[in-house]
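Participant: Give me a model of this one.
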Amino acid sequence: MTLHLENNTVPSPCTRVCVIDPASKLCRGCLRTIDEITDWSGKSPAEKRAVLAQVEKRRKE
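Facilitator: Reported below is the predicted structural model:
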């Protein structure tokens, strides 16, 4: 996944594989929680970058 930051915008990490894993409670496509997904549009750029950092951490686990 390549993310481009332009004009202080942070693109969604959504991969259009929207399935919540019952064990981990994470989306199998983007590795976000349901709260992170539903709150995305209301988050500030800094908050979005924090979510992306968590996603990268989860990806490495």
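
Participant: C-alpha from now on. contacts and neighbour counts both.
Facilitator: Noted.

Participant: Let me see the contact set for Asn7.
Facilitator: With contacts defined as CA atoms under 8 Å, 6 or more residues apart in numbering, Asn7 has no neighbours.

Participant: ok, and for the helix or strand hosting Arg59, which residues are buried?
Facilitator: Assigned by DSSP states H and E, Arg59 belongs to helix 45-60. In terms of neighbour count (16 or more other CA atoms under 10 Å), helix 45-60 has its buried residues at 45, 48-49, 51-52, 55.

Participant: Let's see this one next, to set against the first:
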Amino acid sequence: MTTVPSPCVNWCDINPENGYCRGCYRTLTEIANWSELSNPEKLEVWSLLTDRKPQASE
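Facilitator: As a prediction, the model looks like this:
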């Protein structure tokens, strides 16, 4: 079985305004629990990242 890859880009800095990492846009809880999440749970986190990531046009 293939494991869902981490969205980590090795730029770990939590934005105090929204609680998301400025590199991967996960919360501290999502980052801390990543290795324990099932593949479907990891895919759910991935699906949230698009909405959290600021768009270049903003």
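
Participant: Need the contact partners of the helix holding Arg59 of structure 1.
Facilitator: Helix 45-60 of structure 1 is contacted from outside by 8-10, 13, 30-32, 36, 40, using CA under 8 Å, 6+ apart.

Participant: at 7 Å what do you get?
Facilitator: Judged by CA atoms under 7 Å, 6 or more residues apart in numbering, the contacts made with helix 45-60 of structure 1 from elsewhere in the structure are 8-10, 31-32, 40.

Participant: Please apply the same query to stretch 11-19 of structure 2.
Facilitator: 20-23, 27.

Participant: from the chain's centre, how far out does it sit?
Facilitator: Between the mean C-alpha point of stretch 11-19 of structure 2 and the mean C-alpha point of its chain there is a distance of 11 Å (CA atoms, centre = their mean, to the nearest Å).

Participant: tell me how far the ends of it are from each other?
Facilitator: Taking CA to CA, to the nearest Å as the measure, stretch 11-19 of structure 2 stretches 15 Å from start to finish.

Participant: In structure 1, which residue range corresponds to it?
Facilitator: For stretch 11-19 of structure 2, the aligned range in structure 1 is residues 17-25, judged by TM-score structural alignment.

Participant: Stretch 38-49 of structure 2 now?
Facilitator: Mapped onto structure 1 using TM-score structural alignment, stretch 38-49 of structure 2 covers residues 44-55.

Participant: in structure 2, which residue is closest to the centre?
Facilitator: Closest to where the C-alpha atoms of structure 2 average out (CA atoms, centre = their mean) is Arg26, at 2.9 Å.

Participant: Brilliant, that's me finished.
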